[in-house]
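Novice: here is a sequence together with a model predicted from it:
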Amino acid sequence: MKIIGIILIIIGAINVITGFAGLTSNYADQAISSIGFGIGFIVLGAYLINRAKKKKEEKEEKDKWENE
């Protein structure tokens, strides 16, 4: 989940950068959708990374509780 999150953040960042670059050209309508998808990918990637971190912490806490 963490690796997919990182990949989505990278793809999202590329989409945002190309979207901002596209605003200066004649393709501004396509650039806005590219920026939207980029922001969506960044948010989804951050959520997946956060969820993977929480899941790891929960597992460590459960293992600690079971060993006591």
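Specialist: Looks like it arrived, so ask away. For clarity, every value in this text was computed on a predicted model and none was experimentally measured. Numbers count the residues shown, from 1 in each chain.
Novice: please count neighbours and contacts with C-alpha atoms only from this point.
Specialist: Will do.
Novice: taking the centroid of this protein, which residue is nearest it?
Specialist: Against the mean C-alpha coordinate of the chain, by CA atoms, centre = their mean, the closest residue is residue 45 at 1.9 Å.
Novice: what number of residues lie near residue 8?
Specialist: Neighbours of residue 8 under the rule other CA atoms under 10 Å: 21.
Novice: presented hereafter is structure B, for comparison with structure A:
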Amino acid sequence: MTRNEPALVSGIVAAAAALVTLLVAFGLDLSDVQQNAILGVVAVAAPVIAALVTRSKVTPTSAINAERLD
């Protein structure tokens, strides 16, 4: 992955929506409620996963802030 993972969240949600629509168009029997549930889970999970990935790559800056106060 690149350093721009958070920017991909909306792309992941859009891709999931397109995939569900495609599967339904090709005969997968999903009700509107099921489709909305799948998209709802993706809409919640994508930002959470992106936040976890981003958080794991963040370096604390408390030492830098302490130097500025001196």
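Specialist: Done, it's in. Quick caveat: nothing in here was measured; it's all calculated off a predicted structure.
Novice: care to give me the TM-score?
Specialist: TM-score for the superposed chains, counting by TM-score structural alignment, normalised by the length of the first structure: 0.46, backed by 46 aligned residues with a CA RMSD of 2.7 Å.
Novice: secondary structure element for the residue nearest to the centre of the first structure, which one?
Specialist: Taking DSSP states H and E as the definition, one finds residue 45 of the first structure inside helix 28-67.
Novice: and for residue 66 of the second structure?
Specialist: Taking DSSP H and E as the criterion, residue 66 of the second structure maps to helix 62-69.
Novice: can you name every helix or strand that the helix ranked longest in the second structure contacts?
Specialist: Counting by DSSP state H, the longest helix found in the second structure is helix 32-56. Packing partners of helix 32-56 of the second structure (3 or more CA pairs under 8 Å, 6 or more residues apart in numbering; DSSP states H and E): helix 9-25.
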